[in-house]
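pasting the structure only:
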């Protein structure tokens, strides 16, 4: 008998004298993570030679079509399983999207809040107040969740370097630049850091940029030049580059880019959430010292001039602009592509510009 023609398993032509009953095992479908289980499961079976003496199950239980000894079967599954899994996956995808976007929303709106209180408190006081309480909150949260404290010289050395670059330099340059630029323009410049992150990630972690990515980097550099060079020209020839807010914002962007690259290195020695909190605490201490030496208004008898709105802005900047946003951002940085994550920072100037319209513009802001 030829074994080349397709056939459908039916009752054998010559059943045995004593037929045996067999129940077809229905194998449950095990979905892959992040996929919806199919209501129909395909099985590939190999029939033993001469193994046609047993009656197959009913056609509505197991449907098989094959060629020779190679058989493909379809088992009807539970169509209702898909209905329960799809909403769960949709909810998970929505939450992941929120966790990716939320840091940039908080950073953009925090820049607007900082812009309004810096003249009353001083730049370095705002930078220190943004880091110290937020870092303490993150450390307390991590400890409550049972996260391990850093231990050893390697862990604390990595966190200290991380805090100096990503916390102290980043926040110090940011607040200094905010005195001379608008929140919208400042956030555009500071969030150019994905350009640096893409290059550093390709060098240190082997992340590919590609032709499209390289073209985007070139366009980004051109955009930065169009933003910064005219602004420097407007200020006149008597102003050094250190007196330019755009220059301080550019330095802040580079500090954040290097800090983003350092996350994976720091996470080798310490828990990422605990390291995030401690790096803010360690980075805020030198900023507080500089604030005292700089005679910031908040530390020289003018803190009573703050209104409840100013206090709320400082609280929002510390809790949401640092504690929540830093924790979520660096948690995501340890999981996925650094280039993809940092590219979302272009959302920050959008939020800063939208909410910046609520803050009265000065002559300097209108000019920039």
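Alright, I've got the coordinates. None of these values were measured; they are calculated from a predicted model.

C-alpha from now on. contacts and neighbour counts both.
Fine.

count the residues that sit near residue 138.
25 (other CA atoms under 10 Å).

and the next helix or strand past the helix or strand harbouring residue 224?
Using DSSP states H and E, residue 224 falls within helix 210-234. Downstream of helix 210-234, the first helix or strand assigned by DSSP H and E is helix 245-267.

chain center to that following helix: distance?
Relative to the centre of its chain, helix 245-267 is centred 15 Å away, using CA atoms, centre = their mean, to the nearest Å.

and it, what does it pack onto?
Here helix 245-267 touches helix 153-162, helix 170-178, helix 183-190, helix 193-204, helix 210-234, helix 272-293, helix 325-333, going by 3 or more CA pairs under 8 Å, 6 or more residues apart in numbering; DSSP states H and E.

now do the helix holding residue 224 against helix 245-267, angle only.
Counting by axes from the mean of the first three to the mean of the last three CA atoms, to 10 degrees, helix 210-234 lies at 140 degrees to helix 245-267.

let's bring in a second one:
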């Protein structure tokens, strides 16, 4: 498959975004199944560490079997991988796991969309060939309006807490920084190796910090909880590896715009999987606005 082709990038970017969108209801269900309280930050960090350690090892083992040479990195590249693991996995998902536990799924999905704004704004100042223009601005505005329309009247309000909405914004920002880092600093590293190592390094940092403080019996594992944990690990392994692959061939802002599908798919899947969520006509209008935003951003 030629990853440099535009249509291939679009399909992969949307697929990755839908996978990431599914993480909202999956994480909510996992918290409920494991009986993890919103105030139990240690358990949340350990849960994130377990998930991403499994995800990273899946990618690394896959490369050991099919492309062992891709795992070889230079001494200087280890520094990049360490920094990347801290920002893209440890910090981003520390903020994400705590933020999701202290906000509604709808609010989390809306705020997560801001990573697209951060990505395109950062790219504007870094890349001379990726500047903002009126079409991008209108496209971003249309996409964000779509997300608001999708969730209007569904517990979306202006209440703000640092460990809730604040941490979701910080998660979105670190995600955007990670996207730019993958494009700028990941050169010379196989995208699957970049994904595998950063997930593993970031997960180990979370586990080393949190496990010593985890009380015995913090988790109540059930078959459903184990299945959800494995699913979230797999979606991370697949989505990150594919996402970094297309970033090697396309502009960060052109790829990042498709993250508008993350909150939209997150809301849709929450409606199907979480009790108390129902379909509304706003979702249909949201998809129209999001599609318009993507068209305007990519239209030459």
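Received it, and whenever you're ready, just let me know what you need. Being a predicted model, the structure only gives us computed values, none of them experimental.

quick one: buried residues of the helix holding residue 224 of structure 1?
217, 220, 227-228, 231-232 (16 or more other CA atoms under 10 Å).

and if you look at stretch 208-224 of structure 2?
If you call a residue buried by 16+ other CA under 10 Å, then stretch 208-224 of structure 2 has these buried ones: 210, 214, 219.

stretch 262-274 of structure 1 now?
262-264, 266-267, 269-274.

what lies in contact with that stretch?
Under the contact criterion CA atoms under 8 Å, 6 or more residues apart in numbering, stretch 262-274 of structure 1 has outside partners 138-139, 142-143, 147-151, 154-155, 158-159, 162, 275, 327, 330-331, 333-334.

drop anything exposed from those.
The neighbour count (16+ other CA under 10 Å) marks 138-139, 142, 147, 150, 155, 158-159, 162, 275, 327, 330-331, 333-334 as buried among these.

which residues touch the equivalent of residue 280 of structure 1 over in structure 2?
Using TM-score structural alignment, the equivalent of residue 280 of structure 1 in structure 2 is residue 199. Counting by CA under 8 Å, 6+ apart, residue 199 of structure 2 makes contact with 52-53, 55-56, 85, 89.

what about 6 Å?
Listed by CA atoms under 6 Å, 6 or more residues apart in numbering, the contact partners of residue 199 of structure 2 are 52, 56, 89.

can you select the buried ones from those residues in PyMOL?
Listed next is the PyMOL selection for buried residues among the contacts of residue 199 of structure 2, using 16+ other CA under 10 Å:
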select buried, resi 52+56+89
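
in JSON lines: the contacts of residue 199 of structure 2, plus distance to residue 260 of structure 2.
Below are the contacts of residue 199 of structure 2 laid out as JSON lines (distance: CA to CA, whole Å):
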{"residue": "52", "distance to residue 260 of structure 2": "23"}
{"residue": "56", "distance to residue 260 of structure 2": "25"}
{"residue": "89", "distance to residue 260 of structure 2": "20"}
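
in strands, which of the contacts of residue 199 of structure 2 fall?
Nothing among the contacts of residue 199 of structure 2 maps onto strands, per DSSP state E.

what is the equivalent residue in structure 1 for residue 13 of structure 2?
Using TM-score structural alignment, residue 13 of structure 2 pairs with residue 100 in structure 1.

for the longest helix seen in structure 1, which helices and strands make contact with it?
In structure 1, assigned by DSSP state H, the helix with the most residues is helix 80-121. The contact analysis (3 or more CA pairs under 6 Å, 6 or more residues apart in numbering; DSSP states H and E) places helix 80-121 of structure 1 against helix 347-356.

which part of structure 2 matches the helix it packs on?
Going by TM-score structural alignment, helix 347-356 of structure 1 sits over residues 261-270 in structure 2.

mean shift between that stretch and structure 1?
When structure 1 is overlaid, stretch 261-270 of structure 2 sits 1.1 Å from its aligned residues on average, using mean CA distance after the TM-score superposition for structure 1.

residue 253 is in contact with residue 120 of structure 2, correct?
Yes. The pair residue 120 of structure 2 / residue 253 is scored as a contact, 4.9 Å apart, by CA atoms under 6 Å.

circling back: the longest helix of structure 1 vs helix 170-178, what angle?
Using the same axes, to 10 degrees: helix 80-121 of structure 1 against helix 170-178 is 60 degrees.

rewinding a little: a markdown table for the helices and strands packed on helix 245-267 of structure 1, including distance to residue 253 of structure 1?
Shown next, in a markdown table, are these (distance: least, CA to CA, whole Å):
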| stretch | distance to residue 253 of structure 1 |
| --- | --- |
| helix 153-162 | 15 |
| helix 170-178 | 7 |
| helix 183-190 | 4 |
| helix 193-204 | 5 |
| helix 210-234 | 12 |
| helix 272-293 | 16 |
| helix 325-333 | 15 |
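
among these, which comes closest to residue 248 of structure 1?
The closest of those to residue 248 of structure 1 is helix 170-178. By CA to CA, the value is 4.9 Å.

which residues of structure 2 does the closest one align to?
Under TM-score structural alignment, the match for helix 170-178 of structure 1 is residues 92-100.

what residues of the matching stretch count as buried?
For stretch 92-100 of structure 2, the neighbour count (16+ other CA under 10 Å) marks 92-100 as buried.
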